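> missing the sequence, but the structure's below:
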């Protein structure tokens, strides 16, 4: 990770940790933009810290690709929901018609249980269907990259493509490790740092509007 990454991540952690304590001390409603912002910031920091740990111990890159893909998807959804705050209650399950804790799990078959979990997950969203990430990204102007800035959706799409071919890519990673000369720069490492920096920037642009 480059110096710019560490600086952005350190600033984000300091800002979020300070603001989150103040917000949580006010005991905000769970289904609120403040609480959602706090929790998303906590999970985003957690994801980045785990990426750092995985890189240090040399975990296969497919694990990192999966985390970064999920980060970009979750921040797209977060920004979309904050832009449309009426969706916050829906996000937190206001539309759920059935409490999972009341299900008679012992008498359900595996297929029935999986179907019920799927139904419950879909029921969180209006009409039983979650808006696609593509449409969310378009709404918040994060669909297309422009002005030398990579969009969240392009980060999501790029990492999704790598995930679709994760084992194939891992084979060639091992081959490249053998070929790579000591001290040679890692282009993928550079891209990952840049992607995470962009995700942090995109998150903070919305987070700062909520916590101010």
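Okay, I see it. Remember, it's a predicted structure, so these values are computed and weren't measured experimentally.
> When you work out contacts or count neighbours from here on, use the C-alpha atoms and nothing else.
OK.
> What segments of this protein are helices?
3-25, 33-56, 61-83, 88-91, 110-123, 133-139, 152-164, 166-179, 187-211 (DSSP state H).
> dropping in the other structure now:
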């Protein structure tokens, strides 16, 4: 496992590695050992001076932290969780459990809590895979990927039902024009969600967030 982190940490800068050691409670022992080795042997990447706006630099660093270690294995768990969410949703619907919850506030609350739980579970999977918490930008990207995955799986199921029941495929998949705008603007919801997660992490020091 330490060899895995050594390979990844050689792509980090000295400041990034020192930050890892400063927050050891967020990382696995193998990650801490690898960061220490890379620092001692000076195998890290040299930093390039920058004079950009501090806020832009923070977002750029957040994006680079995610991009540097990004791979298909980050997307796969996200899509699998999306498929699991849709499966649970349809099971609840078929069994009639949704009818036990009054429409309105409580149903919306349960749906929101369930969806949030899946997003947090996805953050934890990322932590288990990489040995560190995902960056803010990375979390928003994977949240949105999860959301798009839900829509795709939902449309596949609708398509399957339409074909098996001899219904019109085009009519089943027809969506109002505003639907595309809702999909696009929903990223703002995930940004707000991750800001709330950031506050919770600051308050409770959650290791995987």
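Structure received. As the structure is a computational prediction, the values presented were derived from the model and not from experiment.
> Superposed, what's their TM-score?
The TM-score (TM-score structural alignment, normalised by the length of structure 2) is 0.25; 92 aligned residues with a CA RMSD of 5.9 Å.
> what's next to the strand or helix carrying residue 91 of structure 2, contact-wise?
Residue 91 of structure 2 belongs to helix 72-95 when assigned by DSSP states H and E. Here helix 72-95 of structure 2 makes contact (CA atoms under 8 Å, 6 or more residues apart in numbering) with 98, 115, 118, 122, 125-126, 142, 145-147, 149-150, 153-154.
> For these, pick the one with the most neighbours.
Comparing the contacts of helix 72-95 of structure 2 by number of neighbours (other CA atoms under 10 Å), residue 146 comes first, having 26 neighbours.
> how far away is that one from residue 18 of structure 2?
32 Å (CA to CA, to the nearest Å).
> With residue 74 of structure 2 instead?
In terms of CA to CA, residue 74 of structure 2 sits 25 Å off from residue 18 of structure 2.
> Kindly report the same for residue 163 of structure 2.
In terms of CA to CA, residue 163 of structure 2 sits 57 Å off from residue 18 of structure 2.
> Report the contact partners of residue 13 of structure 1.
Counting by CA under 8 Å, 6+ apart, residue 13 of structure 1 touches residue 45.
> Pick out the most distant pair among the contacts of helix 72-95 of structure 2.
98 and 126 (30.8 Å; CA to CA).
> next one: the helix or strand where residue 109 of structure 2 lies to chain centre, how far?
Using DSSP H and E, residue 109 of structure 2 falls within helix 105-130. Mean-position distance between helix 105-130 of structure 2 and its chain equals 10 Å (CA atoms, centre = their mean, to the nearest Å).
> Just the buried residues of it, please?
Within helix 105-130 of structure 2, the residues that count as buried by 16 or more other CA atoms under 10 Å are 115, 118, 119, 120, 121, 122, 123, 124, 125, 126, 127, 130.
> Please name every helix or strand in contact with that helix.
Helices and strands touching helix 105-130 of structure 2, as assessed by 3 or more CA pairs under 8 Å, 6 or more residues apart in numbering; DSSP states H and E, comprise helix 72-95, helix 136-164.
> Counting neighbours, what do you get for residue 112 of structure 1?
Using other CA under 10 Å, residue 112 of structure 1 is surrounded by 12 other residues.
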